[in-house]
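Student: Generate coordinates for the sequence data below:
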Amino acid sequence: MMTVGTPMLGARPDGRPVFNPDSMAHRKDAYARGGVEELIRLQTRFVYSEPDAEDLRRMAIERMCRLPTETILSFYDPDPGMDIAPLLESIAVPTLVAHGREDQLVTSAASEFIASRIPGSQLYLFDGKGHTPMFSATDEFCDVLRNSIRTGRAERTSQGSLAA
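Tutor: This is a model prediction of the structure:
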């Protein structure tokens, strides 16, 4: 199993929030007003946060704006049943937990917490990358995933960042 930039509800064990508070405040306000395009633009600003991700942001906005309004609002509707923390210790399959170290939406500490609770899991942090390293660091992402499947180790065969 693999997780990438997985959010959790609530706060980290140190009490600090998992989600970017600025993002969440704007999101709550836009959701209350039904500002669908504003929600999409806000989401893409935090998800595709790397300086060279403008094309990814533009493509994501265009694609998401074609979805039905109900689908978009459903995505942003807060779901208190999403708390995965109680499930983590029961996961019994090899798990790679990946996260962009510079994620502007969900702090990488969330993935550190997740990896610390899944027995035998491996954590890989993508240096200089945000919420979607599968798009912004595709070669590295594929290399780490392949290596994890082949060897059970979360590392890049050439260069990368292995988190302990």
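
Student: contacts and neighbour counts: CA atoms only from here.
Tutor: OK.

Student: Distance check, the residue of the chain most remote from its centre against residue 77.
Tutor: Within the chain, the residue lying farthest from the chain centre (CA atoms, centre = their mean) is residue 33, at 25.4 Å. Here residue 33 is placed at a distance of 13 Å from residue 77 (CA to CA, to the nearest Å).

Student: Stretch 66-83: end-to-end distance?
Tutor: First residue to last in stretch 66-83 (CA to CA) measures 29 Å.

Student: Please identify the buried residues of it?
Tutor: 72, 73, 76 (16 or more other CA atoms under 10 Å).

Student: Now show me the structure for the sequence below, then we'll compare the two:
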Amino acid sequence: MFQPILERLCDNFRVVTVDPRGSGRSAGLHRPYTIAEHANDALAVIRELGATRLIGVGISMGANVLFRVAHQAPGLFSGIVTIGAPPAGQGQEHFSDDWIALQAEMRRNGEVEPMLRLHVGQIFSEPEMHEMLDSVVRSRLKLPKETLLSFFLDATDGDVTGILPAVHAPTLVTHGAEDRLVSFAAAEQTVSLLPDATLHVFNGKGHLPLFTATAEFCNVLEAFISSLAADRPA
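Tutor: Sure, this is the predicted structure:
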């Protein structure tokens, strides 16, 4: 799914994607695997890269991970880009009642598939994505069950609203106007709390506009990076 973005950006940028702990070729995880632990892993990867200019792009809760990294290591990021971020974590504030109810049920019975189907349906809500929903669910079900349980249940420290005023990296907050997973109010809250943030709205798009509006997303990202370069002192 990232291939169109990589093809668009790799001529001008070094793009690094990561298999988070518990997926792909990364090591397994031991629950609870918290957002703080995820941030420590991300920081280790970033430091290993040794990049002098680094733009962090965080998708959904991945943005909360980046905010924790930025708070822990000020000056590390030249800029941050968020996509559908829920700054208050997976609480009631920005998620639907269906999400909260299924999360509680999964906590009781350990069954991940109903929650996974709800999640996939909400993140790929645009009509053109409907044909791929079942294949995405099947792919996700191949992950270790502990990874899935951790993803849906272990982010109890996901609320980053308290640290956002101390995150000074220029931040581009992007959000789909039709996001069914994380309400648009989440983007407004993020922008209101960050010292240096701008908002870009993807009209008519859902939770993952980088996949459903790839050209627009890449244009916005490239313009943001160019603006950062223009602001650097000579």
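
Student: Kindly state which residue of structure 2 is aligned to residue 103 of structure 1.
Tutor: Counting by TM-score structural alignment, residue 103 of structure 1 lines up with residue 179 in structure 2.

Student: Next, count neighbours for the nearest residue to that match once chain neighbours are set aside.
Tutor: Among residues not flanking residue 179 of structure 2 along the chain, residue 206 sits closest, at 3.9 Å (CA to CA, 6 or more residues apart in numbering). Residue crowding around residue 206 of structure 2 was assessed by other CA atoms under 10 Å; the count is 26.

Student: contacting residues for the aligned residue in structure 1 for residue 206 of structure 2?
Tutor: Alignment note (TM-score structural alignment): residue 206 of structure 2 maps to residue 130 of structure 1. Neighbour list for residue 130 of structure 1: 47, 48, 49, 50, 99, 100, 101, 102, 103, 104, 136 [criterion: CA atoms under 8 Å, 6 or more residues apart in numbering].

Student: Of these, which belong to helices?
Tutor: 47, 136 (DSSP state H).

Student: Make sure I have this right: the residue nearest to residue 179 of structure 2 is in a helix.
Tutor: No - secondary structure assignment (DSSP: H, G, I helix; E, B strand; the rest coil) places residue 206 of structure 2 in coil, not in a helix.

Student: gap between it and residue 181 of structure 2?
Tutor: Counting by CA to CA, the separation of residue 206 of structure 2 from residue 181 of structure 2 is 8 Å.

Student: residues shared between the contacts of these two?
Tutor: residue 123.

Student: hang on, the earlier thing: pretty sure the match of residue 103 of structure 1 contacts residue 207?
Tutor: Yes - counting by CA atoms under 8 Å, residue 179 of structure 2 does reach residue 207; the two are 4.6 Å apart.

Student: the more surrounded of those two?
Tutor: The neighbour count for residue 179 of structure 2 versus residue 207, taken as other CA under 10 Å, is higher for residue 207 (29 against 23).

Student: so what's that one up against?
Tutor: Neighbour list for residue 207 of structure 2: 83-84, 122-125, 175-176, 178-182 [criterion: CA under 8 Å, 6+ apart].

Student: again, only this time at 7 Å
Tutor: 84, 123, 176, 179, 180, 181 (CA atoms under 7 Å, 6 or more residues apart in numbering).

Student: what does residue 63 of structure 2 give?
Tutor: Contacts were defined as CA under 7 Å, 6+ apart; by that measure residue 63 of structure 2 touches 82, 85.

Student: make it 10 Å
Tutor: By CA atoms under 10 Å, 6 or more residues apart in numbering, residue 63 of structure 2 lies in contact with 56-57, 69, 80-87, 160, 173.
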